[in-house]
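Student: below is the sequence, then the predicted model.
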Amino acid sequence: MTDSTLIVNDIRCEYRDNPIGIDEQRPRFSWKLAGDGRNIMQSAYHIKVHEECSGAHVWDSGKRMSDASVLVEYDGEALKPQTVYIVGIKIWDNAGRESEWTASTFETGLLRPAERWTAEWISGDDGTDEASCDYLRTTFRVQSAVRRARLYATACGMYEMYLNGTRVGDSYFTPGWTNYKKRIQYQTYDVTALLRQGGNGLGGVVGDGWYRGELGWKDQKDFYGEQRALSALLHIWYEDGTEGVVSTDGSWSRSKGPIRTSSIYHGEVYDARLELGDWSDPDYEAEGWLPVWPVEAQNDRLVAQVNEPVRKTGELSPVSLIETPEGDQVLDFGQNMVGWVRLRVSGAKAGNVITLHHAEVLDREGNFYTDNLRSAKQENRYICKGGVEEVFEPHFTFQGFRYVRVTGYPGDIELSQFTAIVLHSDMEQAGMFECSDPMLNQLQSNIIWGQKGNFVDVPTDCPQRDERLGWTGDAQVFIRTAAYNMNVAPFFAKWLQDLSSEQLPHGGVPFVIPNVLGVDQHSSAAWGDAATVCPWTIYQMYGDKRMLAQQYGSMKAWVGYIRAQGDTEALWNTGFHFGDWLGLDAKEGSYIGATPQDLIATAFYAYSTELLVKSAEVLGYEEDAAEYRALYETIVQAFRDEFVTVNGRLAGPFQTAYVLALQFGLLEEEHRPRAIRELVKLIEDNKGCMTTGFVGTPYLCLALSDNGRSDWAYNLVLNKQYPSWLYSIEQGATTIWEHWDGIKPDGTFWSKDMNSYNHYAYGSVGEWLFRKAAGIDGDPEAPGFKRIVIAPELDARLTYVKASYASPYGEIRSQWRLEEDGQLTVNVTIPMNTTASILLPGAQPDSVLPEWQAQQASGGMQLEIGSGSYSWTYAYPIKESTGEGEVLAAQ
């Protein structure tokens, strides 16, 4: 008998809610449990899948005794292309309750697009006006009632589709940036509601985008091809059971239009005087339109989109209008962000040119500053048609900015006429962090905004200058923080497929993915290790074993590449490395920190090999696991022989060296206490500040906390002096900077050549905020937070910390509050179908009721719990930081 107090909700297929265009033959389903009571575990599930149209059943799992509720693989008949399926799920719990059925849907895409893509590839790009975007159109008729219609579209370039005068979908920058030489994504759109009885018009606009626009700082263009192209397939299913297809072919016509130029780096020029009217309506008089050009088909490269597309995710109004000392009129939106500005103007004359120029900061005199953009213009120009209210938004570009200089605007500038549109890959928010320190809350906000601005289809290093590339090192150091903040599994699924496709025959990994720097730019330690770190992190955060399996060949190839590099099999002491990039202990004139590069390279060699061993064990590759376990042990011993003295001192007094040795487990256990003492001393000797760069910083606070020195992790996180995370906030930062001193105390700049103010790598400290300050972590042996670890690290300088994380099983919450009288309250919420280990910090045996059967543990009392919400209050021995250590104040 069913029980209404036990509910199945939030059914997902391949991480998505009721998705369309799924090209997985064996898609995976996830769901969450809801209901009354504590300690609830699923004991069994039952899944049924049937076709929506015919009602034909394709899978009935029967009642399966299992607690699996995340990424459960379809195991039925072969799925049909372009078909809607209904998924029904019910579950039983450990209290004997049975849920009602809950239903969801998913729809397959073409499944084998290379075989089923019947549309031709066409172009309006004849080479005579390369800068202008192409407008392409056709007409067709709908003769009877439509049951369902889907548009499948892709391009060489960026495209937007229009049907009967309406823009199709809410995605931007499609088809997305991939390794176009091997992979071009197609998108699926539900256009049923846009069709009309009788005549219809279908069209597309195509711009250069990443395909043939400027990429990198080498002034290179046409990297993937010299001709823009569009290919689209409109499939209509009628109520009477018949079907119809409209596709791009030689009957389409082409024209140029108002988008005169469109460049990711330089912006867009839009001439409203050249607008084409209702050009995608069926009754449009296409006078002067010309036949399209045929283009070689790219069908063998087509893949369905797996990640969430870029969408508009928010709007910001300007907070002020500034007149600079140089006389510019500048809008301040109060937040460094990525997207564009929507402009409204009335009363303009035809031919008036309004220019919007974008920047991140003002200089110390308060003037508009763009030197750090290098060659990127970040400039949108709108040429008015006059006589009416006009509204402009760009199409195939984006800007990184807080400030916008406005020139040519007719009349007085009114703030209400300008709106900043936030654009990024539309990942669901997963985490929330808040504490009693407003500056730490601002730090978390800066991390979030940095992730938004740099997760624009690929994980870019910066979103404003002439770069915006998918640097592998930045991605791997930030990925765990990214996953705490947002659901990034589909985002990295797409990007890692490109990484595999770009990997060189010998296993080397390019510095950037997609790779536009050339085949000779590859394989730095800590950068190429994205091949191992990212798949393993996704497995840990989401329990995604399939992604681990798909990337295993890439992981193995990367370790194989390193294995062939060094003077010996166990050391990596050759080749170019970025080292501890931007480390503050670098020599004058160098960007590379002082930690020896071969030490860093060998440390990451060990780390990647360890992750490969763990992956082989998870996937059941026993021979590989044994082989690489032996290799790992050899590397660790070689590291000790080469870089560690017999008494445990590392080769060179460098913070990053000790951080990596501690965090990657490269030291003998007897040497760890000395290593943490040496690390703390190095920090103390540097006036309580870090010297670490891109390699050491992400692990610094974790290494301190994991080795009993959370006091020093807090000292670093709460420090407001340069160099520190809060220093930039003191200078007004609203995103993470590339350099600790991007703006110096006197208002001058670190440099103009490489000085991004939205560069998320140092935001990797967000992982420490969630895992240590709030204490939300997962058990590595039960990935995807099937088993949860709550172990907050406290500091008396904060009175409370609260955080939540939307795990695959449901929301995890952790909150602690420390009162002035020394009473500590710890609140946690554990989702159904999971268990948790809780460490109550500072608790004594008499602090916890006997019913909890708590065990004494290092740092407090440990207890095991199941799902539900819990609260404990007890006396806590306050540790008051002195900035140089800690003093125990008994309560």
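Tutor: Great, that's in hand.

Student: all contacts plus neighbour counts: C-alpha atoms, from now on.
Tutor: OK.

Student: Asp753 belongs to a helix, doesn't it?
Tutor: No. Assessed with DSSP: H, G, I helix; E, B strand; the rest coil, Asp753 is coil; it does not lie in a helix.

Student: hang on, it packs against Arg374?
Tutor: Yes. Counting by C-alpha atoms under 8 Å, Asp753 touches Arg374, with 6.5 Å between them.

Student: quick one, which of the two is more surrounded?
Tutor: Neighbour count, other C-alpha atoms under 10 Å: between Asp753 and Arg374, Arg374 has more, with 16 against 11.

Student: contacting residues for the more buried one?
Tutor: 465-466, 752-753 (C-alpha atoms under 8 Å, 6 or more residues apart in numbering).

Student: just flag the most distant two among the residues you listed.
Tutor: Asp466 and Lys752 (12.6 Å; C-alpha to C-alpha).

Student: returning to what we had before: out of the contacts of Arg374, which is most surrounded?
Tutor: When neighbours are taken as other C-alpha under 10 Å, the top entry among those is Arg465 (27 neighbours).

Student: dump the residue contacts of that residue.
Tutor: Listed by C-alpha under 8 Å, 6+ apart, the contact partners of Arg465 are 265, 372-376, 756.

Student: from those, pick the one nearest Glu296.
Tutor: Nearest to Glu296 among those: Tyr265, at 28.0 Å, using C-alpha to C-alpha.

Student: on the three-state scheme, the closest one is what?
Tutor: coil.

Student: tell me the contacts of it?
Tutor: 214, 376-378, 397-399, 464-466.

Student: repeat for Glu226
Tutor: For Glu226, the contact set (C-alpha under 8 Å, 6+ apart) comprises Arg212.

Student: the same query, at a cut-off of 10 Å, please.
Tutor: 125, 127, 130, 156, 208, 211-213 (C-alpha atoms under 10 Å, 6 or more residues apart in numbering).

Student: which of those are buried?
Tutor: 125, 130, 156, 208, 211-213 (16 or more other C-alpha atoms under 10 Å).

Student: mind putting those into TSV with secondary structure?
Tutor: Compiled in TSV, these are given as follows (three-state DSSP):
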residue	secondary structure
Asp125	coil
Glu130	coil
Cys156	strand
Asp208	coil
Tyr211	helix
Arg212	helix
Gly213	coil
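
Student: this is the comparison structure:
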Amino acid sequence: MSTVVTPPRLEHGDSQAGNVASARPRLSWRTTTDQDGWHQLAAEISLTGPDGHGQVVAVDGDASVLVDWPFEDLNPRQRGEVRVRVRDDAGWSDWSAATSFTAAFLGEGEWAAEFIGLPEPQHQGHPFLARLEFEVRDGLSRATWYATAHGTYQASFNGTDVDDQILKPGWTPYEFRLVHETTDVTSLLSPGKNAVALSVTGGWYTENFGFQGHAGPVYGEQPTVAGQLLLEYADGSTEWLVTGGHWRVTGESPWVAAGIYLGEDYDARLEQPGWDRAGFDDSGWGDAQLGSAGVLPGARTSPEVRVTQLLEVAEVLTSPSGKLVLDFGQNLVGRLRIRVSGEAGSTVTLRHAEVLENGELGVRPLRSARATDNFTLAGSGTEEYAPTFTFHGFRFAEITGWPGEFDPGAVTAEVIHSDMRRTGWFDSSHELLNRLHENVVWGMRGNFLYLPTDCPQRDERMGWTGDIQIFGPTASFLYDCDGFLASWLEDVWHEQQAAGGGVAFVVPDVLRSGDVPAAAWGDVATVLPTVLHERFGDLGVVERQYPSMKAWTDLLLGLAGDRYLWEGGFQFGDWVDPDSPPENPAKAKTDPDIVASAFLYRSTDLLSRAAELLGDHEDADHYSALAEKVRQAWLAEYTTPAGRIVSDAQTAYALAIEFGIAEGELAAVLGRRLAELARRDGYRISTGFVGTPLVNDALTRTGHVEPAARMLLQTECPSWLYSVGMGATTVWERWDSLLPDGSINPGEMTSFNHYALGSVADWMHRVVAGLAPAEPGYKKVRIAPTPLPGLHHARARHEGPYGTIEAGWRREGSTVTVEATVPPNSTAVVELPDRAPFEVGSGTHIWQFEAPGTDSPATPITLLTTLADIIDDAEAHAELLAAWDRVDPVLGADFRARTRWIQSQTLSAAFSIVSPVVADKVMGQLEDFNASREA
């Protein structure tokens, strides 16, 4: 038998630099073995210092995920290596390979840097350069650089950038929380004169936020930067160099202008060779202006943002107006890197857009975002440029001003996002479904850039709380995003405290919306910590966020009062319901009070469960009782004795079923009605942001697998696959962001990279493929595949906290073969339709069961056939719609839009407002089909 332990991972560590942000980082490790049913009985953790001395601590039991730090607290800049070995019935494994780390946090009182900026900036967000020359003595043993900014910056020592991170330090609520980078720069220094140089722009700090023509800076109008360098010598002496008024600065830099929405204007003629090295004459520069002191910065706990992939030009196009347009074949977030030569002063302009409209860049959805980069050449031969202080969401780029003959090999798209580890995959027999899943992945990549944003291209790019509340489970499967989202939740709590317990629409709260509670948006405070615990086994985030969870829930309970219902006030409701008009995305079929009170129950229930997890039984009992009162009030107010909900819409039923508001027979009744509504609507999606993550779960939970399959595989608008059929490579904000004729939705708000509606992927992983957590962190896996009609196979793979988990199925005739892989030190509960649930240990497992087809009798279509019978016969339904398209596509589209596919109506009744001539033609188109059915 072979048992191998992976190098341990330190909580929220930087995989490239090995930095850890906490004095007590939790540890996780995985074990690989060829022994089935393997369990860890104990572990030993070794900590070794640079001097080779160390200690070993024993950990009894099977804990191997987010294990508490068993040693003394780390000191600032402490280095070390950790190893792990494990014991099973056969004895001890070998020691794992070592994981090296450096404690990246500062000690108490060590932060001394002052924020510096330009003394006389000429315009808002004026970019500037700063520099300092300093001496390094012989015997330098280590140099550590710490820096942050009110804005964005890059640092270099002696002409070499300190790292490959982009737009540091990212975006946090600057008045409450700042992040500092920690970088070992020893290799960049040498004895004698050295220079540190900073390039600084406004970034998010000076950006204009807001809508309706009233956007403006929220934090400040000018950027500032702060940094400090610690020099440690072999003789034990140390020296701190910090930013202050003695640093030299200039506003004459090649970055003429830069902004998140603006793009970047870079004039290479203004470069000052040698400015970032020792010996440069900076007599024409001035002394730095001291800025206001910021809050004490803390070490980064979220992943860095960097270039993660390169894409070449897929196609070179010429627009109808004669413009050069590049298609990269994928909607992405990042920047262009160009290699160009030309005369000094010539300018290459790069414009970005996600789609084309009538062959030209579709820039209207960008609103006021210029999203344009201008590079002015120095005329020094082949020059290379990529913007440093902005990013764009685009698939297409228009290039003007290119000198000479254009070579597509001279342009590369660089994909940029927070550098998280990919952990989740899905595959099926359906090509469009697989592309949908890839669109979800690309949408997450583009919108996880320092914080979970709503869109990456227009004048917004904000941390909308509702979007990530919806998408959190999907995100947690696709990427190791625990540290990313836990860091952002800290910002949620900071903003929440400033707002008296309310959760803002966006975090950071540049809209100043924290005093306007909104269901599904504010409920991120309770939902997301629950998701991180469920998916990563991270109880620590629940503990840290518990005050936030409680403050939000108490606020809502106060609003609900003695009725225990959250009624009135502003609500987003079931945002972008497909029936909502372009100018009013909140106008949904489901009443916003129904949505709000359902989330009141959801948050109160989750808070009770969190209290129980943390051992606060008093709170657990208190909020459990309140949740039950809310549940009963919801049922009494919004359901009828016959089992209808007063908003007879898919989202209302999905909320009741999936939140556990309806139980037992009532849940079954509501599930039947939900299935009827799905069929009535032609199996086209009928939900907005709130209902979309829930509707297919609610259908399959109540036994309606075929309606769920029909909705998932629907290609007509609105549906998940409609956008795929229209060529989408990311998920859209609206079901019809691009209309069937190829024009852009006329609404003021539309984005082609918006992950919320891609939240169905979580259901694809858990239910279709059948891979779900049965216990936090997948300590116990749930294997429960659902072979969907229309699919021949489906499979999901997840790199979970304990190792690789796989689940999937394949259909051959009436036999379904299920295969699953359970990682060591975990188990699985298996649920198959032909037997009672059972448990298995780690290893690879195969089972089979019989799943005979459920095909209904193949009968002809007549005028007396009910509409329900037609749509339940997928072949007949498709043939009827095809007949309409052959007769008159415009009338066919109208027929699709207005027809209610119900049992009580015949095809004759549906034709009652159709010209008899047209009806006869349609029926005539069905003659061959009917003849084949009668044969």
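Tutor: Perfect, I can see it now. As the structure is a prediction and not an experimental result, all values here were calculated from the model.

Student: on that earlier part again, which pair of the contacts of Tyr265 of the first structure spans the longest distance?
Tutor: Glu214 and Gln399 (14.5 Å).

Student: neighbour-wise, which of those two wins?
Tutor: Neighbour tally, Glu214 of the first structure and Gln399, criterion other C-alpha under 10 Å: the higher count belongs to Gln399, 29 against 22.

Student: helix, strand or coil for the aligned residue in the first structure for Asp605 of the second structure?
Tutor: Aligned by TM-score structural alignment, Asp605 of the second structure pairs with Glu610 of the first structure. Following three-state DSSP, we place Glu610 of the first structure in the helix state.

Student: to which residue of the second structure is Val327 of the first structure aligned?
Tutor: In this structure residue 327 of the first structure is Gly, not Val. Aligned partner of Gly327 of the first structure by TM-score structural alignment: Gly322.

Student: for Arg228 of the first structure, same thing?
Tutor: Match for Arg228 of the first structure (TM-score structural alignment): Pro223.

Student: which one of the contacts of Arg465 of the first structure is nearest to Ala56 of the first structure?
Tutor: Tyr265 (51.0 Å).

Student: residue in the second structure matching the closest one?
Tutor: Matched to the second structure by TM-score structural alignment, Tyr265 of the first structure sits across from Tyr261.

Student: now its match. Nearest residue, chain neighbours left out?
Tutor: Excluding its sequence neighbours, the residue lying closest to Tyr261 of the second structure (C-alpha to C-alpha, 6 or more residues apart in numbering) is Ala369, at 4.6 Å.

Student: counterpart of the one you found in the first structure?
Tutor: Following TM-score structural alignment, the counterpart assigned to Ala369 of the second structure within the first structure is Ala376.

Student: where do the helices sit along the stretch 551-700 of the first structure?
Tutor: Here the stretch 551-700 of the first structure has its helices, by DSSP state H, counting those that start in this stretch, at 597-619, 622-643, 655-663, 672-685, 697-706.

Student: which of those helices sits closest to Gly351 of the first structure?
Tutor: Closest approach to Gly351 of the first structure among the helices of the stretch 551-700 of the first structure is made by helix 697-706 (51.5 Å; C-alpha to C-alpha).

Student: output the residue interval of the second structure matched by stretch 199-211 of the first structure.
Tutor: So stretch 199-211 of the first structure sits over residues 193-205 in the second structure, by TM-score structural alignment.

Student: next, count neighbours for Val646 of the first structure.
Tutor: Residues near Val646 of the first structure, counting by other C-alpha under 10 Å: 10.

Student: roughly how far does it sit from Pro596 of the first structure?
Tutor: 19 Å (C-alpha to C-alpha, to the nearest Å).

Student: now Leu136 of the first structure
Tutor: Applying C-alpha to C-alpha to Leu136 of the first structure and Pro596 of the first structure gives a distance of 56 Å.

Student: quick check, Asn158 of the second structure in contact with Pro191.
Tutor: No. Counting by C-alpha atoms under 10 Å, Asn158 of the second structure does not reach Pro191; the two are 12.0 Å apart.

Student: ok, those two, which is more surrounded?
Tutor: Neighbours per residue (other C-alpha under 10 Å) separate Asn158 of the second structure from Pro191, with Asn158 holding more: 20 against 11.

Student: list the residues that contact the counterpart of the more buried one in the first structure.
Tutor: In the first structure, the residue matched to Asn158 of the second structure (TM-score structural alignment) is Asn164. Listed by C-alpha under 10 Å, 6+ apart, the contact partners of Asn164 of the first structure are 139, 194-196, 199-203, 278-283.

Student: the same query, at a cut-off of 6 Å, please.
Tutor: 200-201, 280-281 (C-alpha atoms under 6 Å, 6 or more residues apart in numbering).

Student: again with Arg629 of the first structure
Tutor: Val613.

Student: go again using 10 Å as the cut-off
Tutor: Residues near Arg629 of the first structure by C-alpha under 10 Å, 6+ apart: 609-614, 616, 623, 635.

Student: relative to the second structure, what is the average displacement of the longest strand belonging to the first structure?
Tutor: Using DSSP state E, we find that the single longest strand of the first structure is strand 329-345. With mean C-alpha distance after the TM-score superposition for the first structure, strand 329-345 of the first structure departs from the second structure by a mean of 0.8 Å once superposed.

Student: starting at the chain centroid, how far to that strand?
Tutor: Distance of strand 329-345 of the first structure from its chain centroid, counting by C-alpha atoms, centre = their mean, to the nearest Å, is 23 Å.

Student: same thing with stretch 51-71 of the first structure?
Tutor: Per C-alpha atoms, centre = their mean, the centroid offset for stretch 51-71 of the first structure relative to its chain is 31 Å.

Student: for stretch 610-617 of the first structure, same thing?
Tutor: 24 Å.

Student: neighbouring contacts of that stretch?
Tutor: 532-533, 535-537, 539, 545, 548-549, 551-553, 555-556, 558-559, 604, 606-609, 618-633, 635-636, 664.

Student: try 8 Å this time
Tutor: For stretch 610-617 of the first structure, contacts defined as C-alpha under 8 Å, 6+ apart pick out 532-533, 536, 548, 552, 555-556, 559, 622, 624-626, 628-629, 632.

Student: which residues sit in contact with the aligned partner of Arg26 of the first structure in the second structure?
Tutor: Taking TM-score structural alignment, the alignment pairs Arg26 of the first structure with Arg24 from the second structure. Going by C-alpha under 8 Å, 6+ apart, Arg24 of the second structure touches 68-69, 72-74.
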